[in-house]
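Colleague: Model the following, please.
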Amino acid sequence: MQRPEQPDKPQQTGIQSQVPPRTPPIASAKPPETPPLTDKAKPAKGELDPGNVTLYRNSRFFVHAVIPDKPPKEETHEAGNTSLLEQIRWLSAERQRITLIRTRLLPRIDLFNPSQRKTIVIPLWIEGLVVALALGLTLWAHALNMFNFPLYGPDEGAYMANAWALIHGNLQPYPYTYDHPPVGWMQIALWTLLTGGFFSFETAINSGRVMMLALSGGSALLLYLITRRLSGSRSASLLALAIFALSPLAITYQREVLLDNIGTFWLLLSIFFVVHGNSRLRNIIYSALALGIAILSQEVFIVFVPIMLYSVWLFATRFQRKFALVAFGYIVLSLSSAYALLAIMKGELFPPGILPGDTHAHPSLLGTLFRQAQYTQETGNFANSWETWMRLDLPFFIAGALSLVIHIIGGWWNRLQWLLALFVVSYWLMLLAIQNIFPFSILPILPLLTISIVMALNVPLRILSQRVGFDLARALLLFLLIGAIIPFNLQREEPQFSQNNAEPQRQALMWINRNVPQNSVLIINSYLYTDLHESGSMGAGNSSTYPRAHIYWNAAFDPEVHDTLLHNCWNNIDYLVIDTNMLNDIQSRGGPMLLLDRALHRSILRTEFNSTGNNTRARIQIYQVAHDPHSCT
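Modeller: Here you go, the predicted model:
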C-alpha cells in the first residue's frame, strides 16, 4: 500500500514574499530598512537627491532623511530570530527618540531679559576705558578730604571698637547687646588684618574709611552693570553712575564707617547675580548668599527679602521658578537665622524672668528689639533726617518721586518697572514705620532710587529712538545730562572737599597721649576708644594704652562699669573728653547720666579744640575732675 503524497506547502505571495530574509518580523516593530541608492540611481548635479532631503524645518528643529551610499552589513540572523540584546538596544534607541520628540514639542523658553538691542556698536575695550575713568572720578571725589570731613561719628567709633574687640576674642568691648548682627564688624576686622592693622592710615576710623572707599567703588561698578543690563544702554548706565557716585548724600555718608554701607554693597551684589544670572542655579545661590550677608551686616536689609524673591521669580524661566524660589528663600532664611541661633546658644533669646530659672540679668535679642521699637525722637527721628536730606540733595528726591509715578503706571505693561518701584517704596515704608531714623539711614535707598530715575528717563528716550531712529541722539542727550550733573554736584560739595571737622578729635588724642597718665579713668566718646586701647596710635603711643578709658554711654548704663568699676561715684573719674552731642546727653537725660553730670560739675577745663570753620559740633573739651577725698563715703 502506497503512502499518499504530502501536499506541497503553499508558496508565500504578496508583500511577505518580497521581504528579504534579514528583515525582522513585523512583530518586532523594527522599521524596515530602505535599500541604498546605487551609483546609477544617484541624481545629477543640481537635481534633488531623494536620498538626502530635509523633510520638515521650523525655528526649533528640523527632520532630515539620509540614505547612506554604503549598504548595511548582512544580518546573520534569520527572520524572527532577532537576539535579545538587539531588541534591548532598539527599545533604548526608540525611547530616546520619543524623548527627543517630546522635548521639541515644549514651548519656546525665553528668559526675562529686559536689555534692549544695541544699535551703536562700541568695542569692549573702549567701554572698559570709559568705565575705568568714571570709577576713577568716583574714587577721587570720595577720597578727597575724607579723613577730615565729616567729623568722626559715634557709630563709626562703635563699629571700629567692635572690630578691635573681635580681634581680641570678644564680640564687643562690653557685653554683646544684640544691637546689630556681628558680621558687619567681622568684615571690618578682616580688613584691618589685611591692611596691616588699625593705624595704617593714622587713626582707626581713617582705616575704616579707606574700606568704605573701596566699597563705594565696588557699589558704583555694580550699579553700572545692573543698569546696563536692565536698560541696555551704556550712556544710561554712565548717567546712573554719575548721579549715584557724585550725589552730596553719597559723598557725605558713604565715607563714614557704617554698617549700611557694607550692607548696600552686598545688596547690589545680590541684585547683580539675579539680573545677570540667566536663570542659572549657581547665580541664584550666589544672590541668596549675598543677601544673607547683607542682612547679617545690617538687619534692616531684611525688608528687601520679599522684593528679591519677586525678582528671582521675574528673571527665572517659567519651569524653574518654583525651585529657584525655594532655593533662594531657604538659603536666605538659613543665613539670617544664624543671628537668632547665636542668641539661643548663649541662652539670651528671651529677657530675664521669661524662662523658668532664668533670673540673672543679661542682654537678650528680643529685649533689644523691644527696646529699639520704643526709641523716641531723642535719638533720631524722620523729620530731622528728612530736613537734612532735602537740604543736601533736593533735586535727587524730586526726580526720584517722578520716577516712582512713571514706574507704578508703567508696571501694568512691564513688570520690571513694578520691581524697581517696590524696591524704593518698601524701604520708604520701613523708614516711616520705625522711630529711630538717622540721616545716614538713607544709604540703602540711594542706588535703588538712582536706578529708578535712570530707567524712568530711559523709557521715553528709548521709545523716541525706536520711532524716529535717533539712537545716537539719545546717547548724546544722556551724555549732556552727565556733563551737567557732574559740575552741578561738585559745586554743591565744596564743604565736603574743604572743611576739616575731624582735626579737633585728632588733636585731643595727641593731647591725651602727652598729658594724661595711663592709669587714669577717662570718660570718652566711642570714636576715641580704639585709638586709646591699641598701642601704636597717636593717642596711646607705641607702647602705652589707656585700659580704663570707657565710653560714656556704657559708663552710665552698663552695670559692670557704672556699679562695679566706678561704684556709682563721680570721684572715681579722672578725666572727661566732651563733645557737643555727649554734653547734651549728660545734661538732659538724667537717670544714670547723673553720675557723669556730677563729675562734670566738679571738673576744671584743661583744654579745648575747635575746627577751622568754627563748627560747634566739632568742638572737643577736656575736663579734669577735682577729686574730693570725702565724697561718696
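
Colleague: From here on, just use CA atoms for contacts and neighbour counts.
Modeller: Will do.

Colleague: quick one: residue 156 and residue 261 touch, right?
Modeller: No. Counting by C-alpha atoms under 8 Å, residue 156 stays clear of residue 261, with 11.5 Å between them.

Colleague: higher neighbour count, these two?
Modeller: residue 261 (28 against 21; other C-alpha atoms under 10 Å).

Colleague: List the residues that contact that one.
Modeller: Neighbour list for residue 261: 212, 215, 216, 254, 443, 444 [criterion: C-alpha atoms under 8 Å, 6 or more residues apart in numbering].

Colleague: burial count for residue 472?
Modeller: Residue 472 has 12 nearby residues by other C-alpha under 10 Å.

Colleague: For residue 233, see how far away it is.
Modeller: 11 Å (C-alpha to C-alpha, to the nearest Å).

Colleague: cool, residue 606 as well?
Modeller: 61 Å.

Colleague: Next, work out how far apart the nearest residue to residue 525 once chain neighbours are set aside and residue 258 are.
Modeller: Of all residues beyond its chain neighbours, the one nearest residue 525 is residue 551 (5.2 Å), with distances taken as C-alpha to C-alpha, 6 or more residues apart in numbering. Counting by C-alpha to C-alpha, the gap between residue 551 and residue 258 amounts to 18 Å.

Colleague: Who has more neighbours out of those two?
Modeller: Ranked by neighbour count (other C-alpha under 10 Å), residue 551 and residue 258 place residue 258 first, with 27 against 22.

Colleague: quick one, what contacts that one?
Modeller: Counting by C-alpha under 8 Å, 6+ apart, residue 258 has contacts 155, 156, 159.

Colleague: need the contact list for residue 265.
Modeller: Contacts of residue 265 by C-alpha under 8 Å, 6+ apart are 215, 216, 218, 219, 294.

Colleague: One more, please, to line up against the first structure:
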Amino acid sequence: MTAVLEVERSPVRAPAVVERRPSRWRHHRRSLLVLGPLLLVAGLVNGWNLHGWPGRINDDEGTYVNQAWAMLDHGGLSHYTYWYDHPFLGWAIIAGYAGLTDGFDRAPSAVMVGREVMLISALAGCALLFLLARRLRLNRGWAAVAVALFALSPLAVFFHRMVFLDNLATMFILAAMAAAASPRRSVGAALWSSIWFASATLCKETIVILLPALVWLLVRHTDKRTRKWNLGVFFVSFGVLVASYPVFALLKNELLPGEGHVSLSWALWWQLFGRSGSGSLLDPSSGTFSLAKSWTDLDPWLLLPGVLLIPAGLAVARLRPIGIALLIQVVMMCRGGYLPFAYVIALLPFAALLVAGAGDLLWSRGRTWRAAPVAAAVLAAVLVVPAWAATLYEQSKTDGSANSRAATRWVVDNVPRDAVVVTDDYIWMDLKLAGFTRPVWLWKVDTDPEVMAEVLPAGAASIDYVVMADQADSTLASLPTLKEGIAGATVVARFGEIVVRRVGA
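Modeller: Here you go, the predicted structure:
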C-alpha cells in the first residue's frame, strides 16, 4: 500500500520543481538583458580616455597608488611612514589588482593602474545599484534609469575615474544594502551585509555614518521572528571585522600616542578635530558651499533632483532607507567641519535611486499619475541628454595628464637617477619606477623626520630639482624648506602648469 501511495504522489511533486526553474531563469534573464547593455555603455563612457581626463588635479590619487606599490615592492603599508590616515583595505585592493595584472610594469603611468581599478569598481557599483533597485521593488525600467543616472552623469564620470577610496567604499555600501534587502530575509543576508559594510568602513572610515540607513533597511527586510538574530549577527560580525584595525594598531604599539611613533588615536583625533573646517553648506561664503557649487556646475541634473526628493523618499516606506542615507550626508555638510574633495561620490547612487524611485512610484499609480514622469522624460530628452552628451564629448578629447607626463619624461631624460627631486605624488611614483632613488613627495619635505634627516640633511641646499605646479602661498608657508628651495631655484623647463626648477644653479 505504501509503495502504491509513493507512486501516486511522485507525479504531483515533479512538475512543480520543473516549472520553478525555467520561471526563475526567465526572471533573471530579463534582468540580465536589461543590465548587460547598460554595463557595456557604462564601461565605454567611463573607460574612454580614462588616463587623460580628469587631469592630475588631486594628489590623493597618486598617494593611494603609491601606497599600493609599497605593499608590492617592500611589504609596507605606505611609501613613507604609515600614520593611519585611512584604513589600508582600499589600496590593498589596488595592490592586488596591480600584482595580478603586472600593472606597474605595463601601464603608461602608475596612476593608470588605480584608475583601472576605479573603472571596475564603477561597473560593479552599477550592477549592485540595479540589484538594490530591484530589491526595493522598482521595475526593471526604472532600475535601469537609476543605473543610467549613476553611470552617465558627467559629475559621476568625473569622480568614478579618479583613484579615491570613496569609490571602493561606495561599491561596498551598495553591496551591503543589496544584501540587507535580500528577499530571503535570512541570517546569511545579515552576515553578508555586515561583511560588505565592514569592507566599506575599512576602505574609508567616514562611510560609517550610513550605518543608520543600512540598519533601517535590514530591519525592514527581516522577519519579526528572526529579527533579533539577524541584527545580532550583523552587529557582532561588523564589530569584530572593524575591530581588526585597532587591534592591528595595538599589536604594533601604535594605538595610543607615544614618543617616537605614530598612533591610530592621534590620527582619528586629527581627522575629526585637527583639520580646519570647510564651513557649512548653508554659508554661501564657505569652502563647503563652493565645493558643492562646483559639483552642480559640472552637472546639476543628478544631485539637485536627488536632494530635492529626500522628503518624498522619507515618506515612502520602501525608499525611506535611501532617503535617510542621502539626508545624513547632506546634514553632515551643514555641520561646519572639514569636507573632503571626493565627498560627493557616496551621494551619487542614492540621488539616482531617489530620482528613479520617484518615477517608479508615480508610474505605478496609474495613467493619471504617469504624466509627471513622462514630462520629466521629455525634459531630460530636451535638456539633460544634449548637455550630458556635449560635456562627455569634450571630456573624451581632453588629455589633462599630458603636461605631467611630459614633465616626468623630461626629468627621466635629463636628471641623474640619484638626484633629490621634490615633486607631487603623481610624478613621484613614475620616477621611482624609472629608477630614481631619492624623489621626495612635497608634503614630506618639512613634516617627515626621516626624510629631513636622511635625504635633506642640509635643508633646501640638499634639493636638486623641484618639479610641480606652482603652490599657493598658504601651502608654502607650511613648508618653509620647500619655499626656500623654490626661492633660490632657476626654471629650466615648463610644461603647462608643471614647472621644472633646478635648485642652487
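
Colleague: circling back to that earlier point, so which of the contacts of residue 265 of structure 1 sit within helices?
Modeller: Among the contacts of residue 265 of structure 1, the ones falling in helices (DSSP state H) are 215, 216, 218, 219, 294.

Colleague: what's the burial count for the second one?
Modeller: When you say that, I think you mean residue 216 of structure 1. 26.

Colleague: and it, what pairs with it in structure 2?
Modeller: When structure 2 is aligned by TM-score structural alignment, residue 216 of structure 1 is paired with residue 122.

Colleague: Repeat that for the last one.
Modeller: Alignment of residue 294 of structure 1 against structure 2 is given by TM-score structural alignment, with residue 200 as its counterpart.

Colleague: Counting neighbours, what do you get for that match?
Modeller: 29.

Colleague: Skipping its backbone neighbours, what lies nearest the equivalent of residue 566 of structure 1 over in structure 2 in space?
Modeller: The equivalent of residue 566 of structure 1 in structure 2 is residue 456 (alignment by TM-score structural alignment). Once flanking residues are discounted, residue 456 of structure 2 sits nearest to residue 462: 5.1 Å by C-alpha to C-alpha, 6+ apart.

Colleague: Please apply the same query to residue 161 of structure 1.
Modeller: Leaving out its chain neighbours, residue 161 of structure 1 is closest to residue 530 (C-alpha to C-alpha, 6+ apart), at 5.3 Å.

Colleague: ok now do the one you found, which residues does it touch?
Modeller: Shown in contact with residue 530 of structure 1 (C-alpha under 8 Å, 6+ apart): 157, 160, 161, 164, 204.

Colleague: give me the element the first one is part of.
Modeller: Pointing back at residue 157 of structure 1 there. Assigning secondary structure by DSSP states H and E places residue 157 of structure 1 in helix 154-167.

Colleague: Where does the residue nearest the centre of structure 2 fall, secondary structure wise?
Modeller: Closest to where the C-alpha atoms of structure 2 average out (C-alpha atoms, centre = their mean) is residue 167, at 1.4 Å. Using DSSP H and E, the element containing residue 167 of structure 2 is helix 165-180.

Colleague: Comparing that helix with structure 1, how large is the average distance?
Modeller: In the superposition with structure 1, the average deviation recorded for helix 165-180 of structure 2 is 0.8 Å (mean C-alpha distance after the TM-score superposition for structure 1).

Colleague: Give me the range in structure 1 that that helix lines up against.
Modeller: Helix 165-180 of structure 2 corresponds to residues 259-274 of structure 1 when matched by TM-score structural alignment.

Colleague: next one: that stretch to chain centre, how far?
Modeller: Put simply, stretch 259-274 of structure 1 sits 1 Å off its chain's centre (C-alpha atoms, centre = their mean, to the nearest Å).

Colleague: buried ones in that stretch?
Modeller: For stretch 259-274 of structure 1, a neighbour-count test (16 or more other C-alpha atoms under 10 Å) marks 259-274 as buried.

Colleague: what do you get for stretch 404-422 of structure 2?
Modeller: For stretch 404-422 of structure 2, by 16+ other C-alpha under 10 Å, it's 404, 405, 407, 408, 411, 412, 417, 420, 421, 422.

Colleague: outside of that stretch, which residues touch it?
Modeller: Contacts for stretch 404-422 of structure 2 (C-alpha under 8 Å, 6+ apart): 56, 109, 427, 430-431, 434-442, 445, 455, 462-468, 494-495, 498-500.
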